[in-house]
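Novice: all I have is the shape, not the residue letters:
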């Protein structure tokens, strides 16, 4: 995708594209013709398994209102108690908080390029897949990577964050 192609794309998508290019990531983000606000929509649009979608779930830490990002496998739910045991108590984050903390709207929250660096955990269950797809800063944007690349890009630990 050239810079000219990016000019008509939303700011969040352009930010992720620039960050991936800066880091030398081998896969440019893809701008889908359909929205992929949910993991199921993304999996359907890409023709991949639901679990291959690295969905970003944002919480608000109760102690200090820090954003807590859990990147989890699309076919699993986040166990809030397990997250709290690792980060301190967390609560729901509303759309306004998510946008202010990350710079992205819900449904397009990328695991990279946040306005405020979040406390971050990566679901170890993503390791079931060689290839995963994450949001690229907009509900129509996604990018391909491996679980190891996600960990290297973010520095976040792999953790047990889903129900047993």
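Specialist: That came through fine. Here the structure is a predicted model, which means the values were calculated and not measured. Numbers count the residues shown, from 1 in each chain.
Novice: when you work out contacts or count neighbours from here on, use the C-alpha atoms and nothing else.
Specialist: Will do.
Novice: the closest residue to residue 75 other than its chain neighbours: what's it in contact with?
Specialist: Leaving aside its sequence neighbours, residue 75 sits nearest to residue 51 (CA to CA, 6 or more residues apart in numbering; 4.6 Å). By CA atoms under 8 Å, 6 or more residues apart in numbering, the residues touching residue 51 are 73-76, 126, 129.
Novice: which one (most neighbours) among the residues you listed?
Specialist: Greatest neighbour count in those, by other CA atoms under 10 Å, goes to residue 73: 28 neighbours.
Novice: distance of that one from residue 21?
Specialist: Distance, residue 73 to residue 21, using CA to CA, to the nearest Å: 25 Å.
Novice: swap in residue 56?
Specialist: 21 Å.
Novice: which one's more surrounded, the two?
Specialist: Ranked by neighbour count (other CA under 10 Å), residue 56 and residue 21 place residue 56 first, with 25 against 14.
Novice: so the more buried one is in contact with residue 110, correct?
Specialist: Yes. If you go by CA atoms under 8 Å, residue 56 and residue 110 touch, sitting 6.8 Å apart.
Novice: take the one below as the second:
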């Protein structure tokens, strides 16, 4: 598949939430290459289609709750999170899918556009080890229409996350 259908978007043309993500990337020493897509990338399949990449190269940002504490899980678009297995790996009693308000409170972003960075406070983060199968992966940049390229190792570093299997 050919990649990079969407050109890099100048920061001044980005929505405020995406500018915050770009600033967080810049502060972490990463050149922010945020791209604004013509169509929504709310799902991994839509993002992969818009970018011309495999669905597995899309890093879905999902928020779960461990009691009152949010946990950000960056999972490959090729599978679902096995919450019971992941909770056991994290030594947590359980993980429950966060509701829209919990997601917005934890990240400052809405479901469908949650970025790995640019949140009001650091989040406990898990990065799906399956994302390491791809040389370049794509993550949301604060809105359903914005994304940025990255790597598995860079996501682990940026989020201070743990690389773990999340699908079973």
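Specialist: Looks like it came in fine. Everything numeric here is computed off the predicted structure, so don't read it as measured data.
Novice: circling back: among the contacts of residue 51 of structure 1, which are in strands?
Specialist: Among the contacts of residue 51 of structure 1, the members found in strands (DSSP state E) are residue 73.
Novice: closest to residue 157 of structure 1 among the contacts of residue 51 of structure 1?
Specialist: Checking these against residue 157 of structure 1 with CA to CA, the nearest one is residue 126 at 12.2 Å.
Novice: aligned to that closest one, what sits in structure 2?
Specialist: The equivalent of residue 126 of structure 1 in structure 2 is residue 131 (alignment by TM-score structural alignment).
Novice: wait, that match touches residue 137, no?
Specialist: Yes. Residue 131 of structure 2 lies in contact with residue 137 (CA under 8 Å); the separation is 7.1 Å.
Novice: map residue 148 of structure 2 onto structure 1.
Specialist: Superposed on structure 1 with TM-score structural alignment, residue 148 of structure 2 falls opposite residue 143.
Novice: next: residue 52 of structure 2.
Specialist: In structure 1, residue 52 of structure 2 lands on residue 47 (TM-score structural alignment).
Novice: for structure 2, which segments count as strands?
Specialist: Taking DSSP E, the strands of structure 2 run over residues 35-36, 58-66, 69-76, 96-97, 124-128, 137-140, 146-150, 162-164.
Novice: and the helices in structure 1?
Specialist: Counting by DSSP state H, structure 1 has helices at residues 3-6, 11-22, 39-46, 80-87, 95-102, 147-154.
Novice: can you tell me which of those comes nearest to residue 163 of structure 1?
Specialist: Judged by CA to CA, the one of these that comes nearest to residue 163 of structure 1 is helix 80-87, at 8.3 Å.
Novice: now do that closest one: distance to the chain's middle.
Specialist: 18 Å (CA atoms, centre = their mean, to the nearest Å).
Novice: cool, stretch 41-54 of structure 1 as well?
Specialist: Distance, centroid of stretch 41-54 of structure 1 to centroid of chain: 13 Å (CA atoms, centre = their mean).
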